[in-house]
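[1] Dropping the sequence and predicted coords here.
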Amino acid sequence: MKFARHSRRLMHTRSGWICAPDSFKGTVDSVTAARGLAQGLHPLPTRVLPMGDGGEGTALAIEASQGGRWVNTSLGPARLGGPPQKGRWLDLGNRCAFVEFAQGAALETVPSTHPPDPGKMSSHPVGELICSALDSGARRLVIGLGGSGTVDGGAGLLQALGGRFQAAGTTLRAPITASDLQILESLDLTEVRRRFRGISCTLAADVVNPLLGPQGAIAQYGAQKGLRPEEFVRFEEGLRRFSRLMGAKADQPGDGAAGGAAFGLRAGAGGTLVAGAQLVGTLVGLQEACSSAEWVVTGEGRYDDQTRQGKVPWAVARCARACGAKVALVAGQIDPATLPEIKRMFDFHLELSGCLKDVTASSGTESALQEAGRQLRVRLASSKPPLEP
């Protein structure tokens, strides 16, 4: 009985708020989003815990928790005919490097004057980032896979790492693209495997989708990257041909991350696939924070049917619920079709679309997040049970 009373007392010691959002794509990174929410929650005791899932902004979230040193490097264009670009990777010390795919081949690298065309996009610049980290002495690589504008299966980055690709009896010149996969005849990854000998390579995937099929990289993400419906079959066959030539089964959850680059790095460089949001959660101490918090606030730019495929809000909600904390969702937009699952997974949700209307500047989004924090404070801080939005 004494133990039972002690347990009840411990349950009532929960206090404070955790702000653990992802980036709000195209507007603010997760660090800025977490701080904005926390400012709105002031003066409630609040801790910011920026999150990431392998997509854009993940490196910033890791830097906020672990520190590190940014290493800048020059990269080739992600789009055929495009301009050279600047990229960077995060040196975490102890010969460990974090490379973010979106630093080299994000959809946002396509100039606004050009319509998205993943057939002309290459992951080659990401391979250049990895080369820079390896050349600097890194022996442990963590590669964040998400936020890509490519569907080349990682062939471009493997080429940058020394891979050779042949079609019509000749070696394809760099950078190889998804369109080249459809005519590919053979490949040689001897140099890639030599470079990765003795290297620990962890692949932090932002989704659990496979490479191929109705839940694969093309079927689920082709449209948002610019593929037209009539192109889906052709690019799917390109990835299928690539996987056959790689000599590896494309059957692991997460193989479809970053346009299939997860598969390319797993099969070609011996990388180990992990859930990106869980990896970042471990690094930043999410479970420990949730164990003592009363409320955990998470969010992203748009909550839709892809969120439950491994995105930050889903991972944070699962962790918070397992730890006994209440969890609130703040999203720029919410797909109405997901409302039933949101009501099952979250204790409260708030959509920012009204606040964000006609706002494109980062400062506007941050102000909207501050207002969201204020609304959460007013509506939830003393509510038992939590109010419906």
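    Sure, I can see it. Numbers count the residues shown, from 1 in each chain.

[2] Every contact and neighbour count from this point should use C-alpha atoms.
    Noted.

[3] Can you give me the distance of residue 111 to residue 20?
    As for residue 111, its distance to residue 20 is 31 Å (criterion: Cα to Cα, to the nearest Å).

[4] which one of these two has more residues nearby?
    Taking other Cα atoms under 10 Å, residue 111 and residue 20 do not tie; residue 20 has more neighbours (32 against 12).

[5] what ranges do the helices span in the stretch 151-300 of the chain?
    Secondary structure of the stretch 151-300 of the chain, counting by DSSP state H, counting those that start in this stretch: helices at 155-160, 178-181, 190-195, 217-221, 232-246, 257-269, 276-284, 286-292.

[6] Name the surrounding residues that touch the first one.
    To tie it back to what came earlier, the one meant is helix 155-160. 122-128, 131, 165, 174-177, 189, 192, 261, 264-265, 268 (Cα atoms under 8 Å, 6 or more residues apart in numbering).

[7] Below is an additional structure, to be compared with the one above:
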Amino acid sequence: MRVVMAPDSFKGTASAADVAEAVADGWRSERPDDDLVLLPMADGGEGTLDAVARAVPGSERVPVTVTGPDDRPVETAWLRLPDGRALVELAATSGLTLLDDLRPDTAHTTGFGQAIAAALDAGATGLLLGIGGSASTDGGVGALQALGLALGTAVPTGVTGGEVLDHVPPVDATALRPLPPLGAVVLSDVTSPLLGEHGAAAVFGPQKGVTPDRTAVHEDRLRRWAACFPDVDPTAAGAGAAGGTGFGLLAWGARIASGAATIADAIGLSAAVAGADLVVTGEGRFDAQSAEGKAPAVVRALAAGLGTPVAVVAGALAAPLDGFTLAASLTVIATQITGEPDDALRDPLRFARIAGARFARAQDA
């Protein structure tokens, strides 16, 4: 058999590449002669750069030092693709995992903008911008300032992040860097608008430390930010992604696309699936949100269109499994093996190997 391993990361516990390797190891223990193709997936969040770097021959990591979301320097990299485009990952420059403590008012996206500027300085002909995993609710103002945006009013020294939005409008975009020739594509699996009950502050603010009594403050800041760009629609799908960074990038002239679908195209997943007998995908938790453009849903749809069976492995399965021929929950496997469901969080790769072995045995049933 030819089997494609295309899981997303198990957020907070295992990278997509590690999960793909673990499932493959389990499969080989039962069917060592099968041809396994490892194409770890991503949707624009943490691990996107790693997934593309692994899957695209000739891609090159370019080191860069940026200002992290709490002002500490971050040693990171952007990815130069063989076609001249650059991939920049917000999670690696301005991400939540870079904070020791949540900073709901002052965390910022400056480092993300600095990395984008570095890629442009190096001659990037186009940009792929993964914006999952943001630490801030600054509307992307930090990133745009790093790209040349000026504020029309003086901002007190030391004010960063969402607090900057207390000092807008107006803004001066005349010095904002132009888009590269091939433009900028924002990779996101989030369809939220900028404002309202489904917007950046209400839905994603809490994970960044915004308490209920402060939600209205952040909402008002983002509304002021939206007023700076009257020609940009704050209700656009994805404008609320990454604490409103989606909106900021739309204001720059970027367009938003499905992160998982764009990454699938970049790594050549369609061709691999077309030549496979089975595809294995997955993520940390497969739930109702998974159907809204996340990697497993994109892989499932791609496989269905090509007539290739698809299996899913997840830390937990909490949604209907329509369209999957096989499924494995690491929590269930851990409960069966050790009696402790939390072992799936402590050692997910152990149970991913078991899932891979079970999938392989099912081929001989």
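    Looks like it arrived, so ask away. Fair warning: this is a prediction, and the values are worked out from it, not measured in the lab.

[8] would you turn the helices of the stretch 151-300 of structure 1 into JSON lines with mean neighbour count?
    Listed next are these as JSON lines, based on neighbours: other Cα atoms under 10 Å:
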{"stretch": "helix 155-160", "mean neighbour count": "28"}
{"stretch": "helix 178-181", "mean neighbour count": "24"}
{"stretch": "helix 190-195", "mean neighbour count": "16"}
{"stretch": "helix 217-221", "mean neighbour count": "22"}
{"stretch": "helix 232-246", "mean neighbour count": "19"}
{"stretch": "helix 257-269", "mean neighbour count": "28"}
{"stretch": "helix 276-284", "mean neighbour count": "22"}
{"stretch": "helix 286-292", "mean neighbour count": "19"}
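
[9] Let's have the ones you listed in TSV, adding distance to residue 59 of structure 1.
    Putting the helices of the stretch 151-300 of structure 1 into TSV (distance: least, Cα to Cα, whole Å) gives the following:
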stretch	distance to residue 59 of structure 1
helix 155-160	19
helix 178-181	26
helix 190-195	24
helix 217-221	23
helix 232-246	28
helix 257-269	16
helix 276-284	10
helix 286-292	16
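
[10] Tell me which of these approaches residue 53 of structure 1 most closely.
    Nearest to residue 53 of structure 1 among these is helix 276-284 (3.9 Å), distances taken as Cα to Cα.

[11] which residues in structure 2 does the closest one align to?
    Mapping helix 276-284 of structure 1 onto structure 2 (TM-score structural alignment) gives residues 259-267.

[12] Identify the residue of structure 2 aligned to residue 348 of structure 1.
    Checking TM-score structural alignment: residue 348 of structure 1 goes with residue 326.

[13] Name the SS class of the nearest residue in space to its match that is not next to it in sequence, please.
    Excluding the flanking residues, the one nearest residue 326 of structure 2 by Cα to Cα, 6 or more residues apart in numbering is residue 311, at 4.5 Å. Here residue 311 of structure 2 is recorded as strand under DSSP: H, G, I helix; E, B strand; the rest coil.

[14] aligned partner of residue 311 of structure 2 in structure 1?
    In structure 1, residue 311 of structure 2 lands on residue 328 (TM-score structural alignment).

[15] I'd guessed that match sits against residue 349; true?
    Yes. Contact criterion Cα atoms under 8 Å: residue 328 of structure 1 and residue 349 qualify, at 5.5 Å.

[16] Per the alignment, residue 233 of structure 1 pairs with which residue of structure 2?
    Using TM-score structural alignment as the criterion, residue 233 of structure 1 maps onto residue 216 of structure 2.

[17] how near is its match to residue 68 of structure 2?
    Applying Cα to Cα to residue 216 of structure 2 and residue 68 of structure 2 gives a distance of 26 Å.

[18] what's near enough to touch the nearest residue to residue 67 of structure 1 once chain neighbours are set aside?
    Spatially, and ignoring its direct neighbours in sequence, residue 67 of structure 1 is nearest to residue 92 (6.9 Å; Cα to Cα, 6+ apart). Under the criterion of Cα under 8 Å, 6+ apart, the neighbours of residue 92 of structure 1 are 66-69, 98.

[19] Structure 2: which residue goes with residue 92 of structure 1?
    Residue 92 of structure 1 maps onto residue 81 in structure 2, by TM-score structural alignment.
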